[in-house]
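Participant: show me the folded form of this:
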Amino acid sequence: MTLNSIGLDTIKTKEIAVDLNKLLSNFQIYYQNLRGIHWNIKGKRFFDLHVKFEELYNDANMKVDLIAERILTLGETPLHTFNDYVAHAQVPIGKNISHDEKAVLLIVDSLTKLLKIERGILDKAGDANDEGTNSMMSDFITEQEKTIWMMKAWLS
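Facilitator: Next up, the predicted model:
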């Protein structure tokens, strides 16, 4: 077994980096969706949702950077083109969404897809003894589960 500079199996970390790049791509689509619904939201709930969507896109933007830096830490290269992002997208692409419930449903659906990717990475990171990636995924999962709960409560 060959170890990288942080003491992890290079074969396993390469596989994790592939999955992190898939997550990075999906987070970029999610981020852009959030920007779009932030800009385009209309209706009586505009003021509350406009602020909430800004909070979420700022958080997503921070996570994009964390994911890319983790890929670099593992010795790989983060994807960085829109073509790559779209090619790996599993989250739905929201276009021209201005209705409040459709916007919140897009968030719930997107986070559900992100959680699935993150749980897969969490499993691989655990197997590779990659505590850095493991910790990051655990933090993301905890936050996103809570956001889904809140969004679903809002929809009720």
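Participant: make it CA atoms for all contacts and neighbour counts henceforth
Facilitator: Will do.
Participant: T13 versus S135, what's the distance?
Facilitator: Counting by CA to CA, to the nearest Å, the gap from S135 to T13 is 15 Å.
Participant: more neighbours: these two, which one.
Facilitator: Using other CA atoms under 10 Å as the criterion, S135 and T13 rank with T13 on top: 25 against 14.
Participant: residue contacts, the more buried one?
Facilitator: T13 sits next to 74, 128 when contact means CA atoms under 8 Å, 6 or more residues apart in numbering.
Participant: show me the residue at the heart of this structure, geometrically.
Facilitator: The centroid of the chain falls nearest to F27 when counting by CA atoms, centre = their mean (3.6 Å).
Participant: tell me which element that residue is part of?
Facilitator: helix 10-40 (DSSP states H and E).
Participant: residue ranges of the strands in the chain, please?
Facilitator: In the chain, no segments count as strands under DSSP state E.
Participant: could you pull out the helices for the chain?
Facilitator: Assigned by DSSP state H, the helices in the chain fall at 10-40, 46-73, 82-87, 100-127, 131-155.
Participant: compare with the first, here's sequence two:
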Amino acid sequence: MQQLNVIGLDQAGAETLAGKLNQLLANYQIFYMNVRGFHWNIRGERFFELHVKFEETYSDLLLKIDEIAERVLTLGQQPHHTYSKYLDNSAIKEAANVHEGRACVEHILHGYQTVIRLQREILSAANEIDDEGTASLMGDYITAQEKTAWMLTSYLK
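Facilitator: From the prediction side, this is the model:
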């Protein structure tokens, strides 16, 4: 017999989905710290425009970190909250000593590509268990981030 959690989703499916969301959370945390570092350490002729853009980017990432952690809680699970866990579970790696504008933007583009791929997986898994809340969140993220990826790609040309 199927056991449902507090929001009416299959318990086992919600646990699996929360695991994927924790993986996404780990990627966002490392992504956030990378962009924060780019903001602090950017140098060169595009300093002013990139310094502001990086702040805008890390502020958005921080908002998503909180939303993802709260979604894990909504599914009845616990969000990971240690950097050791984030480092172990993130496909995005730390970017140390990156301060040249183009390299920073390339790292950010790679970060978006990574989270978009994972969000598509989560979207599919959410749809399988009729989890509209998670599916909607992922759909919103993907829509905005695909446009951002296109813009970053245009910037790099």
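Participant: picking that back up, which parts of the helix holding F27 of structure 1 are buried?
Facilitator: 10, 12-13, 16-38, 40 (16 or more other CA atoms under 10 Å).
Participant: quick check: the residue lying closest to Q145 of structure 2 once chain neighbours are set aside vs D130 of structure 2, distance?
Facilitator: Excluding its sequence neighbours, the residue lying closest to Q145 of structure 2 (CA to CA, 6 or more residues apart in numbering) is Y112, at 6.7 Å. Look at Y112 of structure 2 and D130 of structure 2: by CA to CA, they are 26 Å apart.
Participant: which of those two has more neighbours?
Facilitator: Ranked by neighbour count (other CA under 10 Å), Y112 of structure 2 and D130 place Y112 first, with 22 against 15.
Participant: show me what contacts I6 of structure 1?
Facilitator: Contacts of I6 of structure 1 by CA under 8 Å, 6+ apart are L74.
Participant: ok, now with 7 Å
Facilitator: For I6 of structure 1, no contacting residues are found, by CA atoms under 7 Å, 6 or more residues apart in numbering.
Participant: that one and G75 of structure 1: what is the separation?
Facilitator: I6 of structure 1 is 9 Å from G75 of structure 1, by CA to CA.
Participant: same check on D139 of structure 1?
Facilitator: With CA to CA as the criterion, D139 of structure 1 and G75 of structure 1 are 22 Å apart.
Participant: do the same with N134 of structure 1
Facilitator: For N134 of structure 1 relative to G75 of structure 1 (CA to CA), the value is 16 Å.
Participant: the more surrounded of those two?
Facilitator: Applying other CA under 10 Å to N134 of structure 1 and G75 shows that N134 carries more neighbours, namely 21 against 16.
Participant: count residues in the vicinity of G133 of structure 2, would you?
Facilitator: The local packing of G133 of structure 2 (other CA under 10 Å) involves 14 other residues.
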